[in-house]
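Asks: Predicted structure and sequence below. I'll ask about it afterward.
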Amino acid sequence: MTNTLSTPTVRDVLTRLHGAADADERAPHRAIPAGADAQELADLMADIYMPISARGGELLYSLIRAARPETVVEFGTSYGISTLYLAAAVADNGVGHVYGTEMSATKLAAAQDVLAEAGLADHVTILHGDARSTLDAVPGPIGLVLLDGWKDLCLPVLRSLEPRLTPGALVVADDTTMATMAEYLDYVRTPGNGYVSVDFPVEDGMEISCRA
């Protein structure tokens, strides 16, 4: 069975990007002004990776291989690290397409470059702009969603996608240890909202929710 993650090209790209992200994590970052909106934050942080962890990426790859979704949505592409895991999975399934969204033009261009370098660009469309509007054009049914953008927007983005979620769709939220994810977690953990939700112990926390 094919596993694109283990091919030298994709493995080398991911190793380089995770290494750069680790170095970025240790570097001092500029202060973020209070009251900045989502686009201002995206522009201010255009040089910061903010990636998913390698273990989180492997989890996403496994979920997509198992679920075989036709449409995968990613909120918050950044430099494309998580996108590589998503794209590798749909490529290996032989079915599906990834729709990402990114507000930073700098990050969008960088993500497109790494996807092309890894030979996975044909499996991904990255939409430029605010996910609350760009994702309106993504066709359903949506089988898997990764929420890894601005944390205060995760719940509004999920709510906007809900009418297009297929029964049994998986919704994965990253960085769930952050205080700003509290409202999102309360929503997906409330049974009346239609999810069965489990906390998964990877770096910075992940919540895996099934649209029941």
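Replies: Everything's here; your move.

Asks: Only C-alpha atoms from now on, for both contacts and neighbour counts.
Replies: Fine.

Asks: wait, what's in contact with residue 21?
Replies: When contacts are counted by Cα atoms under 8 Å, 6 or more residues apart in numbering, residue 21 touches 48, 49, 50, 51.

Asks: Alongside the first one, take a look at this:
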Amino acid sequence: MTSTLLDPKVRALLDKLFDAAARDGELSTREIPDDVRGRADALADVYMPISAAGGRLLYALVRAIRPKVVVEFGTSYGISTLHLAAAVRDNGTGHVYGTELSATKVTAARANLATADLSDHVTILEGDALDTLAGVPGPIGLLLVDGWKELSLPVLRLLEPRLAPGALVVADDITLPSMRHYLDHVRDPANGYLGVEFPVEDGMEISCRV
């Protein structure tokens, strides 16, 4: 079977999005509000994506474990979502639930999924993740944690009761100091995870729910 990631239309879209995301650094001097809603509005034009290697890793993980439910905290413009949706489509089973606070980004992500003909495999929920993800069905086979870093642990704790045995939890940007509490949680065996740090860009932590 040929991977959807190799489809010329999907490949061209991802190249375009990664090129646009490469300009994020030019916007780093702006003043950013402290509150999450204000931050989301102020950074509505900033992509903040996973790396290309991280995207391929997510695709491979979903293909390997064939989860029925995939949850993504932090959809942004949908770069990671496209990789997850492509894997679900190629598996022939499963559905992706993404959440995003910025209305601008929700609109853009939905448009990108439509361009890639992957909309049927994804539901993007608009709003605060602690509200939108409260109703996501389980059991969750793969969870991507890539939203506001101070919410990473609260989101994980919210979803832990719905994680399937053997579920994978993947967190991006683990080199950021704001991920310390999250990492302390998933790296403590008493909390039910066994994981490994994966060396892509700002680092990913892959934790298996044991």
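Replies: Structure's in. What do you need? All values reported here derive from a predicted model rather than from experimental measurement.

Asks: returning to what we had before: going by distance to residue 112 of the first structure, which of the contacts of residue 21 of the first structure wins?
Replies: Nearest to residue 112 of the first structure, judged by Cα to Cα, of the contacts of residue 21 of the first structure is residue 49 at 14.5 Å.

Asks: tell me which element whichever residue in the second structure pairs up with the closest one is part of?
Replies: Using TM-score structural alignment, the equivalent of residue 49 of the first structure in the second structure is residue 47. Residue 47 of the second structure is located outside every helix and strand, with elements delineated by DSSP states H and E.

Asks: Wait, residue 47 of the second structure touches residue 25, no?
Replies: No: taking contacts as Cα atoms under 8 Å, residue 47 of the second structure lies outside contact range of residue 25: 10.1 Å.

Asks: Neighbour count: those two, which is higher?
Replies: For the pair residue 47 of the second structure and residue 25, the greater number of neighbours falls to residue 47 (20 against 10), based on other Cα atoms under 10 Å.

Asks: quick one: that one from residue 109 of the second structure, how far?
Replies: Distance check for residue 47 of the second structure against residue 109 of the second structure: by Cα to Cα, to the nearest Å, it reads 11 Å.

Asks: which neighbours do the two share?
Replies: Contacts common to residue 47 of the second structure and residue 109, judged by Cα under 8 Å, 6+ apart, are 76, 77.

Asks: before we move on, back to that, out of the contacts of residue 21 of the first structure, the closest to residue 9 of the first structure would be?
Replies: Comparing those against residue 9 of the first structure with Cα to Cα picks out residue 51 as the nearest, at 19.4 Å.

Asks: which non-adjacent residue is nearest that closest one?
Replies: residue 81 (6.3 Å; Cα to Cα, 6 or more residues apart in numbering).

Asks: Quick check: that neighbour vs residue 46 of the first structure, distance?
Replies: For residue 81 of the first structure, the distance to residue 46 of the first structure - Cα to Cα - is 15 Å.

Asks: ok, those two, which is more surrounded?
Replies: Neighbour totals were compared for residue 81 of the first structure and residue 46, and residue 81 leads with 25 against 18 (other Cα under 10 Å).
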